[in-house]
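>>> Mind looking at a prediction? Sequence and model below.
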Amino acid sequence: NLPDTVGFRLPHEIGEMIKVMSEYTKDRAIISVHNHNDLGLGVANSLEAVMNGARQIECTINGLGERAGNAALEEIVMALKTRKDVFGNLQTNINTKEIYPTSRLIANITGIEPQPNKAIVGKNAFAHESGIHQDGMLKNRETYEIITPADIGLDIDDTLVLGKHSGRAAFKDKLAKLGFDLDNEALNSSFERFKILADKKKDIYDDDLRAIVTNEMTKATQIYELVSLQLMDCSSGVPSAAVSIKKDNQEIIDASIGEGTIDAIFKTIDRISGYEGRLMDYKVTSVSKGKDALANVTVKVEFNDNEPAIIGHGLNIDTMLASARAYISALNSYLSMEGMLKLRHSSSTQTV
């Protein structure tokens, strides 16, 4: 493995290095590369390495990684597939139709959205705003589209597929088409979330379904569960929140004020739980389009200075409700982790 850990090398330098190593090792080793993207050359360096004998590339979905990230898997795979005139028979065994669904899965779990103009999986990757480009697309799509949305598993029309009258069988079938294979428990909980959303939201899109299922799949044990949220915030008053949370089938209600609405919500949850979290990061993204789009909130919270920050996710049309759910999600994850650590410590003590 030959890494460019700080992303310093240029393509021709990587190419020369790989060529020398390939000639030296001949068929005795598989040359692997690990390129970082500090100068925006992670993908270019990886492709140049392949051209000179490398046969393994370490890369990541959406180009995630330290600092500026790693070489993006989706860009490398589609470059090899699209430019066969250059790369010849070099190919991967990756099913490219899983690229977009996987990208969305990673984005929903991490809360890190690909930049809109990111190649292959960015929201603008297949958007054509320029008049001349739109005219060319209408006449011949191949003029301005070297890759089709279908190649990466994206339904560019993103049409309405399900509604509030859709049944469990139709829901299960649609999830299967999106690549989800859920057990009965996960399917039932996801279906319940879908029905609640369908009662509030007119149009349900594929990305809505992906977000619902991902949120259910990554949810920690429900130690605390949000019941209701009431807010008071006016320009002349102090932001306050009244939160009702269920624990062990017992409903607990409390209220608090804060510097802002989000602060008031989180402080109230702290008062109820007895755990004081420190918010390290807060992100909110729109899952799909429209005024009634789902808000996907991701929080990073520290509950203990000696332990890593915990990530929580929350989904709702109402951003404040999504925020409360995200914070409770982080709290539940922390308590689940704390419980497992105590169990391990207890087991090791008994063993000794």
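It's in.

>>> From now on I want contacts and neighbour counts done on CA atoms only, so please keep to that.
Fine.

>>> could you pull out the helices for this structure?
Secondary structure of the chain, counting by DSSP state H: helices at 11-25, 42-51, 73-82, 84-87, 99-110, 131-139, 168-177, 184-200, 206-217, 261-273, 319-351.

>>> Turn those helices into TSV, including mean neighbour count and distance to residue 227.
What follows is the helices of the chain, written out as TSV (neighbours: other Cα atoms under 10 Å; distance: least, Cα to Cα, whole Å):
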stretch	mean neighbour count	distance to residue 227
helix 11-25	16	55
helix 42-51	24	46
helix 73-82	19	40
helix 84-87	12	55
helix 99-110	20	24
helix 131-139	13	48
helix 168-177	14	25
helix 184-200	16	14
helix 206-217	21	17
helix 261-273	21	12
helix 319-351	18	10
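
>>> Comparison target, given below:
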Amino acid sequence: FLYQLLEAVIDAGAVTVNIADTVGYSTVNEFSSLIRGIMDNVPNIHKACVSVHCHDDLGLAVANSLEAVRLGVRQVECTINGIGERAGNAALEEIVMALKTRHDLFGLDTGVDTTQIYKTSRMVSELTGFVVQPNKAIVGANAFRHQSGIHQDGMVKESSTYEIMDPRTVGIPASSLVLGKLSGKHAFRERLAELGFALSEEALGHAFKAFKELADKKREITDRDLESLVSEELRMETQVYKLDHVDVSCGDHSLHSAAVRLIGPSGEVLADAALGTGPVDAVYKVINRIIGIPNTLVEFNINANTEGFDAIGEVLIRIESDGRMYTGRGASTDIVVASAKAYMNALNRLILAKQASGELQSIDIEGNRPGIREGA
């Protein structure tokens, strides 16, 4: 029946036919038989582009897609970082680099500028709030990391011994330039350029100031630290409310309190204080009292982007308001500050979304806000 259906739709004018494994159930052998059967039994299949759409419920989306390509499929539906429903879709970066690395087997080119893969992966992770697992192929933090002594020795003598791809081909800088408190703005700018970031002079100035502040706390600044700094700067460009100051008091036998100062939409200073079950809870209660937009915190995650006690902590949160989810991220060597930044990021996204939809016309700080307006 499938062969007859495909023949009929192609005769009717279809130029692309899509074969889907929507629930990710097929093994490679089964999917290979399906594609081979279509290629051999649909008389007019050469008149259409055959496409595949594979899900990763059994971890076989990329393998099934590549097998389909080997058998003549010329379109693959895939996503950056493999994001998608349930376990996700076939990962674009894995398919593209498999075709590029094993050109001897496939003999095909995608036309994708692979040097943009790493930067795009990070951008998607930033915008969606889905963290890339460290052992993720191609774009994970450990993808080109070698810990074994034998592996390290082999890498020094001949990198191709243990690396089937040059990190630079996916946009990861190969140099190991280490930045510190004595590094100047030129070196900072050059490293950001190598990482794929192009900032305006104003944004660069803010990011460099944050870099200097971080360098006073950390002896060495890694690429992941730089990515966190730049991401934080970019998040600040779309703020309605800005976090100006956070002060907390906490301990195992004391009351947990927080004082927060925000800069409002018109530059006004808003401040308040509150108690909570912990320092982060207290900070969030203060922010809620100042801004006054109902929401529910539904997810809270903390990750360290590098090793060591001085690592930057990245907080990822999700809040819900009127049935919609909003993601927020924040980064700092102080995890309470990072938590406050993440909450502000999520709330600002909520406010901007409501303003865009007309649900929220403007922010009226002259109204009955519980927060104390400084100078009043």
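Yes, it's here. As the structure is a computational prediction, the values presented were derived from the model and not from experiment.

>>> Can you give me the TM-score here?
Here the superposed chains carry a TM-score of 0.87, computed using TM-score structural alignment, normalised by the length of the first structure; 342 aligned residues with a Cα RMSD of 2.6 Å.

>>> out of the helices of the first structure, nearest to residue 255 of the first structure?
Residue 255 of the first structure lies closest, by Cα to Cα, to one member of the helices of the first structure: helix 261-273, at 5.4 Å.

>>> Could you dump the helices of the first structure into a markdown table with distance to residue 62 of the first structure added?
Listed next are the helices of the first structure as a markdown table, based on distance: least, Cα to Cα, whole Å:
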| stretch | distance to residue 62 of the first structure |
| --- | --- |
| helix 11-25 | 21 |
| helix 42-51 | 12 |
| helix 73-82 | 7 |
| helix 84-87 | 22 |
| helix 99-110 | 6 |
| helix 131-139 | 26 |
| helix 168-177 | 22 |
| helix 184-200 | 26 |
| helix 206-217 | 17 |
| helix 261-273 | 29 |
| helix 319-351 | 23 |
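
>>> closest to residue 306 of the first structure out of these?
helix 319-351 (12.3 Å).

>>> packing partners for the closest one?
For helix 319-351 of the first structure, the packing partners by 3 or more Cα pairs under 8 Å, 6 or more residues apart in numbering; DSSP states H and E come out as strand 225-232, helix 261-273, strand 295-302, strand 310-316.

>>> So which of the helices of the first structure is nearest residue 309 of the first structure?
helix 319-351 (8.8 Å).

>>> Can you give me every residue that contacts the residue lying closest to residue 170 of the first structure once chain neighbours are set aside?
Leaving aside its sequence neighbours, residue 170 of the first structure sits nearest to residue 162 (Cα to Cα, 6 or more residues apart in numbering; 8.0 Å). Shown in contact with residue 162 of the first structure (Cα atoms under 8 Å, 6 or more residues apart in numbering): 170, 171, 203, 204, 205.

>>> same thing but 10 Å
Residues counted as contacts of residue 162 of the first structure (Cα atoms under 10 Å, 6 or more residues apart in numbering) are 170, 171, 174, 194, 198, 202, 203, 204, 205, 206, 209.

>>> closest to residue 126 of the first structure among the residues you listed?
Nearest to residue 126 of the first structure among those, counting by Cα to Cα, is residue 206 at 16.7 Å.

>>> Surely that closest one touches residue 163?
No: taking contacts as Cα atoms under 10 Å, residue 206 of the first structure lies outside contact range of residue 163: 12.0 Å.

>>> Give me the distance from stretch 230-245 of the second structure to the chain's centre.
Chain-centre distance of stretch 230-245 of the second structure: 17 Å, with Cα atoms, centre = their mean, to the nearest Å.
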